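# what's the 3D shape of this:
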Amino acid sequence: MPCQRLPRALPALGGILILTLLSGGSAYADAKPWRLHEALSAPAWLDVGGTYRARFEHLDGDFRAGSSGSTQILVGRLLFGVQANFDPFYIGAELEDSRSQLDDSDTPLGTDDVDAIALLRAYIGAKGLNMFAAGDQLDVTAGRLTIDLGSRRLVARNRFRNTINGFTGVNALWQGPAGTQLQTFYTLPVHRRPTDRDRLDDNDIVTDTESFKVRFWAVDLRQENLFGGATGEAYVFGLHEDDGSDVPTANRRLLTPGVRLFSAPAKGAWDFEVEAAGQVGKSRSTTSSADTTDLDHRAGFVHAHLAHTFDAPWSPRLVLQYDFASGDGDPNDGENNRFDTLFGARRWEFGPTGIYGALARSNINSPGTRIEIKPSPNLNGFVGYRAVWLASDRDALTTAEVRDPGGASGSFVGHQIEARVRADVLPGNLGMEFGGAYLFDGEFLKKAPNAAGNGDTAYFYTQSTLTF
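As a prediction, this is how the structure comes out:
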């Protein structure tokens, strides 16, 4: 680590040190959480608060093409929001300040790590009761937004990642009296800036933008209490892109319809989830302005899991899971068969992201299992395992840009083991988390023509989150 980076890292290092020292306050576990809103004696109609999170990550044996081996990063994320409530109207804003330190030339640094002093949300909305039926509720919000929808596999407000997806537009949620829910939005995705490596490394402050050249919309219908108490969901997402002078795109014009059926975990009971989506339209192989070839896009994904929560101390839950997302079967057939996860999240399903992020919902064929435990209300953890193949051995491991167009390197990526422990040290104020993953490289990562050749990959992280 270059010594000149140390002065820049000291504030974030100090944040981690202070939060870690506070962990000795577990005797206050039953105390009421401290809140900035109360400390300021803010009026009841005004909400004020936020979070600060610091996380150190270390990676050995980087699996990415062209990488040289080991790297690390220290990331910090401050979120600060205010909302004024004047029933039935509300107005609010949220700032995000996401920065990195301690990274070096081998660190895979991008806009998923850095977005310094950004306007994450700025919105106005209204809620109404009994709009279309007795007991229903309609909530409409307009402005710059963050969005969680359904399983969060196709659009999400990111949690583990150091930056958060933003959208400018309108979001409407209608909740009926019989467990029916309809959500729809029409937005322009926010383009995080800067994008060049040097400016990201310096945590430069550049205003994020949106453009009518990229439009993203969805309609999602959910119904609770179907057979056996399960919840059903049907949706369609639309994404339409055109190249812009400052926002290169793959000119995706995609429709993604899907269905989902799931039940909630309960002690002493089985739960399950099945989700499947198709994807049709047009796309291009790259975001280069020189790439003008439109490909027919035909892709899909499937997720399924079956789990049981035991009625026993620590509430152990055993999960059997399977994920498939299509890859491009033939690079020369005029089609793109690689599934695009749009603006979805993946940490809870495929392992830590950050500077790791080995697995994604694209060109993957992966069964796995996980055991979760909860020793107390303020402590939980899990250990998980996955065997990973490419859905198409002629397409890339998308997170690594490793590819064998001839398919001679096989499709087996490797075995991934991961673990995580999370503790609410001062419930409502201070949380700490420790985790990691180990990827045993398989035939594909050893033999592909542009494989890094760094051997197995080991990753760990530790983070503290302060809520105020």
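
# use CA for all of it now, contacts and neighbours both
OK.

# Okay, helices next: where are they in the protein?
Under the criterion DSSP state H, helices of the chain are mapped to 6-22, 36-39, 197-201, 347-350, 443-447.

# buried residues in the last one?
Of all the residues in helix 443-447, those buried under the rule 16 or more other C-alpha atoms under 10 Å are Phe444, Leu445, Lys446, Lys447.

# Sequence B follows; please return its structure for comparison with A:
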Amino acid sequence: MKFLKVILDKLIVLVGKASLILSTTKQLLARRNSLTFFFSMLFFIVLTQKIAEAQSVTESHVITLPDSMLQVTQLKEGDSYKWSVKPKDQSSSPLAAKSKESKQPTSYFRRSDSYATNPESDPPRYVRRLSDIGIEAFKDITWLEVGLEHRTRYEFRNNDIRRTEGGDDNPFFLRNRAWIGIKEILDPFRFAVEFQDSRVYNNKHARTDQERNEYDLINAYGELYFKNALGVDDRNQNRPIRFRVGRMAYEVTDRRFIARNEWRNTTNTFEGFRLNLGRDANDWELDLFGMQPVRRLQTKFDEANDNLWFFGAIGHWRKWSDIITIQPYYMGQKQEGDPQGFTATNRLDREIHMPGFRAYGRLGTPSKPYLMDFDGSFNYQLGYSGPLRQDAHGYTIELGRTFDYPWKPRLSAFYGYATGDRDPNDGEDNRFDRFFGFARPWSADHYFIFENVKTPKVRFDLQPHPMLGFELGYSWFWLASSKDRMFDFLDGNISNTVKDPGFNRDRTGQSGDYAGSAFEGRIRFQPTPRISTILGYTHFFAGEFVQNRIAASPSCTEGHHPCVDHRSGDTNFLYFEVLISLL
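Take a look at the predicted model:
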């Protein structure tokens, strides 16, 4: 009974400190200044030292407990970190020596070689254990995770066809993030909070929730984590059960349907639950979820969309991951129409079900340079969208080869297809719905997404140094249906700020289906593990659809409103980005 009382006392102290952190978080939400944001998070780090002191008070009592209880607070098995900075060597400890004697587990997880399809880690890459940040006082605090990140991006856009107004735009985007999470020490209970402050300056257009979302939470969840609930796999890796509830921003599969949207200045997030059986290191895993997307309110605290539920089940089979990883899944969404909805889609009752399948891997002998890598998916959507029957599908395929040379040259070819509405009067909606997936890899300038599109692409990547990389690509774009819309064209987006004037669709199909082509180039330079920079450029060559829709829309010189500045449709997009992890 004595050791139970010690444990209870310890939990009371730690939960009290955790409550203090959460209450401080709520107070921070009332502040709107980014500088205050960072000073406040530095206060969090000082606060964690107090938590460590509370732990040390009871540590002498815990020494009498069984070794299994000691390991809860001292060991961290199976967690993967993408940081280049390695934690300090702890090989002198008895536990580290014991772990060296045993065979290290081997993960089944293999990343895809296809372009931009690997999900962000959980927690994100900028997050670190407090023991790894290099401060001596925190070297034993392995159960607390912290992170601070800042990103600045400058963009130059010339005659951006996403806008009805031509000319030049020179916006600056600022995004600040902070993370604090506790795991293992209170197992099975864990929690994490992630703050984000997104702002845009020098933008001549109306600010939307794509660019601005001041001082909000994108993660705020609690979870129950049972490390060995399902035993171990045949490589002796624990297979856990994890049940997470709250607000969550994360990515799965190839990011085409659930994504944080890392390029965009604001982030997709959801409120609901997520149940995982197994983890990415295991030979199989099942991910179940039911969530409501969060409305980004720009200057107010974000709220869940009570009219829409997003749900699904995602399987991962990695038994043969050296050759192929298989991901069968089902996703769906059910929406009750909101009479006050901003867009026509918001005002519809909708129910969409999507079974899908993805497979990726490498062809060839594992002991030799592989012949080719591949990544393919197919998805079918059925249900209803208002009075229309939903009948749509989409698929992707990428083949590539990284050649066995020091500079790691890679050549790849991609083809993506998603149906558009074939006929606005046939009682069917054939427009493929990308749900909450990413947009940018379809087109770097954000003109196209995974709907009503046919696009072949070729890419060439080169990495002459671990800190330096070059990317070149060329893409062609057709509309799958000439009678449906080109998504982000002439203010025809799904923003909750800018009204859609309807210039991005020709219901007659007479404007044609060839939208254009684009050259893309990027230079990536990472001078330190905590600082990365990107310089990018894209030139879009307008096709017949873009040119004809600009010509057919009312000209601003004629005094109409809304109207379009008539121009060629060709655009230039130049950007420079700096990403800094501060811990």
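
# circling back to that earlier point, adding distance to Leu145 of structure 1 as columns, could you present the helices of structure 1 in a markdown table?
Formatted as a markdown table, these follow (distance: least, C-alpha to C-alpha, whole Å):
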| stretch | distance to Leu145 of structure 1 |
| --- | --- |
| helix 6-22 | 27 |
| helix 36-39 | 22 |
| helix 197-201 | 23 |
| helix 347-350 | 21 |
| helix 443-447 | 39 |
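
# Could you identify which of these is most buried?
Highest mean neighbour count among those (mean count of other C-alpha atoms under 10 Å): helix 443-447, with a mean of 21.

# Structure 2: matching residues for that one?
Using TM-score structural alignment, helix 443-447 of structure 1 corresponds to residues 544-548 of structure 2.

# Do a quick rundown of the strands in the stretch 151-300 of structure 2.
Assigned by DSSP state E, counting those that start in this stretch, the strands in the stretch 151-300 of structure 2 fall at 168-169, 172-182, 189-201, 213-226, 241-248, 270-277, 284-295.

# Also the stretch 201-350 of structure 1?
Under DSSP E, counting those that start in this stretch, the stretch 201-350 of structure 1 gives strands at 214-223, 231-241, 253-262, 269-283, 295-309, 317-325, 335-336.

# Once aligned, what mean separation remains between the shortest one and structure 2?
Strand 335-336 of structure 1, aligned to structure 2 and superposed, deviates on average by 1.3 Å (mean C-alpha distance after the TM-score superposition for structure 1).

# Just tell me the aligned range of that strand in structure 2.
Going by TM-score structural alignment, strand 335-336 of structure 1 sits over residues 428-429 in structure 2.

# which residues touch that stretch?
Tyr384, Ser385, Leu388, Arg389, Gln390, Asp391, Ala392, Asp421, Arg422 (C-alpha atoms under 8 Å, 6 or more residues apart in numbering).

# Now tabulate those residues in a markdown table and tack on neighbour count.
Formatted as a markdown table, the contacts of stretch 428-429 of structure 2 follow (neighbours: other C-alpha atoms under 10 Å):
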| residue | neighbour count |
| --- | --- |
| Tyr384 | 19 |
| Ser385 | 20 |
| Leu388 | 16 |
| Arg389 | 18 |
| Gln390 | 25 |
| Asp391 | 20 |
| Ala392 | 24 |
| Asp421 | 24 |
| Arg422 | 19 |
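
# Show me how far the match of strand 335-336 of structure 1 is from its chain's centre.
Distance, stretch centre to chain centre, for stretch 428-429 of structure 2: 30 Å (C-alpha atoms, centre = their mean, to the nearest Å).

# ok, Pro366 of structure 2 touching Asp322?
Yes: Pro366 of structure 2 is within contact range of Asp322, at 7.1 Å (criterion: C-alpha atoms under 8 Å).

# shared neighbours, the two?
With C-alpha under 8 Å, 6+ apart, Pro366 of structure 2 and Asp322 have no common neighbours.
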